[in-house]
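J.: Pasting a predicted model and its sequence here:
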Amino acid sequence: MGRVLDDGAPAHSAATRHTPLVIAHRGSSQAEPEHTLKAYQRAIEEGADGLECDVRLTADGHLVCVHDRRVNRTSNGRGIVSTLELAELEGLDWGSWKAAHEDDDEVPDRNRGQLLTLRALLTTVLETKRPIGLAIETKHPTRYAGLVERQLAKVLADFGLAGPPEPGKHWVRMMSFSQLAVQRMRQLCPDVPTVYLVEDSMPLRFRDGSLPKGVHTAGVDVRLLRRHPRIVERQHSRGHQVFAWTVDRPEDVDLCLELGVDAIISNRPRDVLDAVRSAR
């Protein structure tokens, strides 16, 4: 990792300023079940600069790494995450839905099917010897509203990650499509950089490169970049960074490199890393 920008944003040195960070979307989720420890361990092994995760609050107040409101798609259970307690969620299989491509004689890997809590993921990040980042998206709307960000702030404080990012250290960013959530996090953890996520429905008032107050990074849907590539230039002209998601197709990786985005979030971090190295 290189220097740290004024807003705490991780960036490369001036000599490599056009080299984007590569962030693993829900882990190396093309190869492994999303949001499982196995997916994140693989992303770290592949050399990803950072990891991305979605968090939701359980009925008993734990932050778990699950994208969907319901557990149906990525587990063998049914129901809404926010109405289930941690013990119930931990009793589900979160890996079998994705083909394992493993020999029948091999011992099953529990890391491939266990629910992952945010605390467990942070422990894995901090145990990694090289600096690695974690981009945490809080999902909204939810019945718990601001309690999600309050719990996130507490967890980050418990792990010593609520302070200003430092060069050569692990870093954290909070992300959300909700302006209220981003503003709430700024109040709770003013030193943790935030990312405002935008897609096709990006508010018109932000298309000139502006962002909500205190936010210095736009997380832009790659489909929006295809249609409006000048978004990157406009954000950069205001001193902002651009994180592009979810970038898996080779032509989209090439587009992001051409536009000079600051981070590429992908389900296929190894492929993106290879493309970035080839483009140097």
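T.: Arrived safely.
J.: From here on, just use CA atoms for contacts and neighbour counts.
T.: Noted.
J.: Let me see the ranges of the helices in the chain.
T.: 37-46, 86-90, 118-127, 147-158, 179-188, 222-227, 230-237, 250-259, 269-279 (DSSP state H).
J.: Off-centre distance for the last one?
T.: It refers to helix 269-279. 18 Å (Cα atoms, centre = their mean, to the nearest Å).
J.: Let me know the angle separating it from helix 250-259.
T.: Orientation check (axes from the mean of the first three to the mean of the last three Cα atoms, to 10 degrees): helix 269-279 against helix 250-259 gives 50 degrees.
J.: So which elements touch helix 269-279?
T.: strand 21-25, helix 37-46, helix 250-259 (3 or more Cα pairs under 8 Å, 6 or more residues apart in numbering; DSSP states H and E).
J.: Against that first model, consider the following:
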Amino acid sequence: MLKYILGGLGLIAVGLAWFFWPVMANNMESHTIDDIKEKDFIIVGHRGAAGHAPENTMASFRKAIELGADVIELDVHRSKDGHLIVIHDATVNRTTNGSGAISAMTFDEIRALDAGSWFGEAFKGELAPSLAEVIVGINGEVKVLIEIKWPKEGLYDGLGKQVAEEVHKYGAEEWCIIQSFDSKYLEEAHASGYNIPLQKLLVSQTSLFFVPFHQDNRFRLGRASTTHVESINYYHKMINASLVQRHHEEGLTVIPYTVNTTDEMIKVLGMGVDGVITNYPDVALALRNELK
């Protein structure tokens, strides 16, 4: 009996090591500002400047540009009546004064909600914009990184194609980028034929004991597909220098999320990443200026 118990504990230990290996590898790395002198990097404003303004609103996007972002990142869902709405969660509960699933609400119902007051009274009356409003409003001033989300269950049918068509409609292929955790959306966007750059989001990816696995919106065995994508964007605590180097050898960039402090930025930049996705573009810009 003891033999079986010890064997079981051994398997559990191996499983835990396999699961936590990316975090362990990340924590073993240490970098200082001297390691990254003169390094340039891309600053991506996460949901605009989510540390300074209500996420995914025009106020947040404008703030990100003001604070030095090269790219603004946003999230897209689809309303009940087929409109592309810029909001992160599958429901309006957290970031508006309403409640309900995006996929069960019309565009007008969502637009009637206050998407700013939850962050601060100064932002009262901010609305959840449509993707078209953002594209027209930004008009190539900076690049726009569009993350395609999913409803509370399953995926939105054909949303990758719809987003690509919206970008094409406004002639924004040169300065819009599409990213997602789900490869199906990226495949749909690629199949549209509009040549919009694509990026793949991942939580982690590793090979421990020769068993590759990756985690995006679920755990999957095998390497994540990099077909048609130009960048692999990981959760910043799940990367290490060897992983970044491997992707660079594949011709891919790595831009981790969500990197909010100077120390975190120095650490991942020391691993060789090409940029950071951050709630605080001003913090990233201050560091970039210091490195010049």
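T.: Nice, I can see it. No experiment lies behind these values; they were computed from the predicted model shown.
J.: before we move on, back to that, now distance to Glu199 of structure 1 too, for the helices of structure 1, in a markdown table please.
T.: Formatted as a markdown table, the helices of structure 1 follow (distance: least, Cα to Cα, whole Å):
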| stretch | distance to Glu199 of structure 1 |
| --- | --- |
| helix 37-46 | 25 |
| helix 86-90 | 30 |
| helix 118-127 | 25 |
| helix 147-158 | 22 |
| helix 179-188 | 13 |
| helix 222-227 | 6 |
| helix 230-237 | 12 |
| helix 250-259 | 15 |
| helix 269-279 | 21 |
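J.: Check those helices for me and report the most buried one.
T.: helix 37-46 (a mean of 22; mean count of other Cα atoms under 10 Å).
J.: Now do the strand ranked longest in structure 2 and helix 159-169, the angle between them.
T.: The longest strand of structure 2 (DSSP state E) is strand 71-78. Angle of strand 71-78 of structure 2 versus helix 159-169, following the same axes, to 10 degrees, is 120 degrees.
J.: Strand 71-78 of structure 2 - contacts with which helices or strands?
T.: strand 42-45, helix 58-66, strand 84-86, strand 143-148.
J.: May I see these arranged in JSON lines, with distance to Glu133 of structure 2 as well?
T.: Putting these into JSON lines (distance: least, Cα to Cα, whole Å) gives the following:
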{"stretch": "strand 42-45", "distance to Glu133 of structure 2": "18"}
{"stretch": "helix 58-66", "distance to Glu133 of structure 2": "9"}
{"stretch": "strand 84-86", "distance to Glu133 of structure 2": "9"}
{"stretch": "strand 143-148", "distance to Glu133 of structure 2": "12"}
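J.: Out of those, flag the one nearest Glu188 of structure 2.
T.: strand 143-148 (11.3 Å; Cα to Cα).
J.: on average, how far is the closest one from the matching bit in structure 1?
T.: Following superposition, strand 143-148 of structure 2 is found to deviate from structure 1 by 0.5 Å on average (mean Cα distance after the TM-score superposition for structure 1).
J.: equivalent range in structure 1 for that strand?
T.: Counting by TM-score structural alignment, strand 143-148 of structure 2 pairs with residues 133-138 of structure 1.
J.: can you check stretch 261-273 of structure 2 too?
T.: Against structure 1, stretch 261-273 of structure 2 falls on residues 249-261 (TM-score structural alignment).
J.: What's Asp108 of structure 2 aligned with over in structure 1?
T.: Under TM-score structural alignment, Asp108 of structure 2 pairs with Ala87 in structure 1.
J.: One more: Glu230 of structure 2?
T.: Per TM-score structural alignment, Glu230 of structure 2 is aligned with His216.
J.: Same check on His190 of structure 2?
T.: Per TM-score structural alignment, His190 of structure 2 is aligned with Arg186.
J.: cool, Ile72 of structure 2 as well?
T.: Match for Ile72 of structure 2 (TM-score structural alignment): Leu51.
J.: That match contacts Thr124, doesn't it?
T.: No: counting by Cα atoms under 8 Å, Leu51 of structure 1 stays clear of Thr124, with 11.0 Å between them.
J.: Run through the residues that contact Val66 of structure 1.
T.: His35, Cys53, Asp54, Val55, Arg56 (Cα atoms under 8 Å, 6 or more residues apart in numbering).
J.: now those as TSV including distance to Val261 of structure 1 and neighbour count?
T.: Converted to TSV, the contacts of Val66 of structure 1 look like this (distance: Cα to Cα, whole Å; neighbours: other Cα atoms under 10 Å):
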residue	distance to Val261 of structure 1	neighbour count
His35	25	32
Cys53	20	24
Asp54	22	22
Val55	25	24
Arg56	28	26
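J.: List just the nearest of these to Val22 of structure 1.
T.: Cys53 (13.9 Å).
J.: ok, the closest one to Leu211 of structure 1 distance?
T.: 22 Å (Cα to Cα, to the nearest Å).
J.: and the longest helix along structure 2, which residues are buried?
T.: The residue-count maximum for a helix in structure 2 (DSSP H) belongs to helix 2-27. Using 16 or more other Cα atoms under 10 Å as the test for burial, helix 2-27 of structure 2 gives Trp18, Trp21, Pro22, Val23, Ala25, Asn26.
J.: quick one, what contacts the alignment partner in structure 2 of Arg70 of structure 1?
T.: Residue pairing (TM-score structural alignment): Arg70 of structure 1 is matched to Thr91 of structure 2. Residues in contact with Thr91 of structure 2 (Cα under 8 Å, 6+ apart) are Ser99, Gly100, Ala101, Ile102, Lys152.
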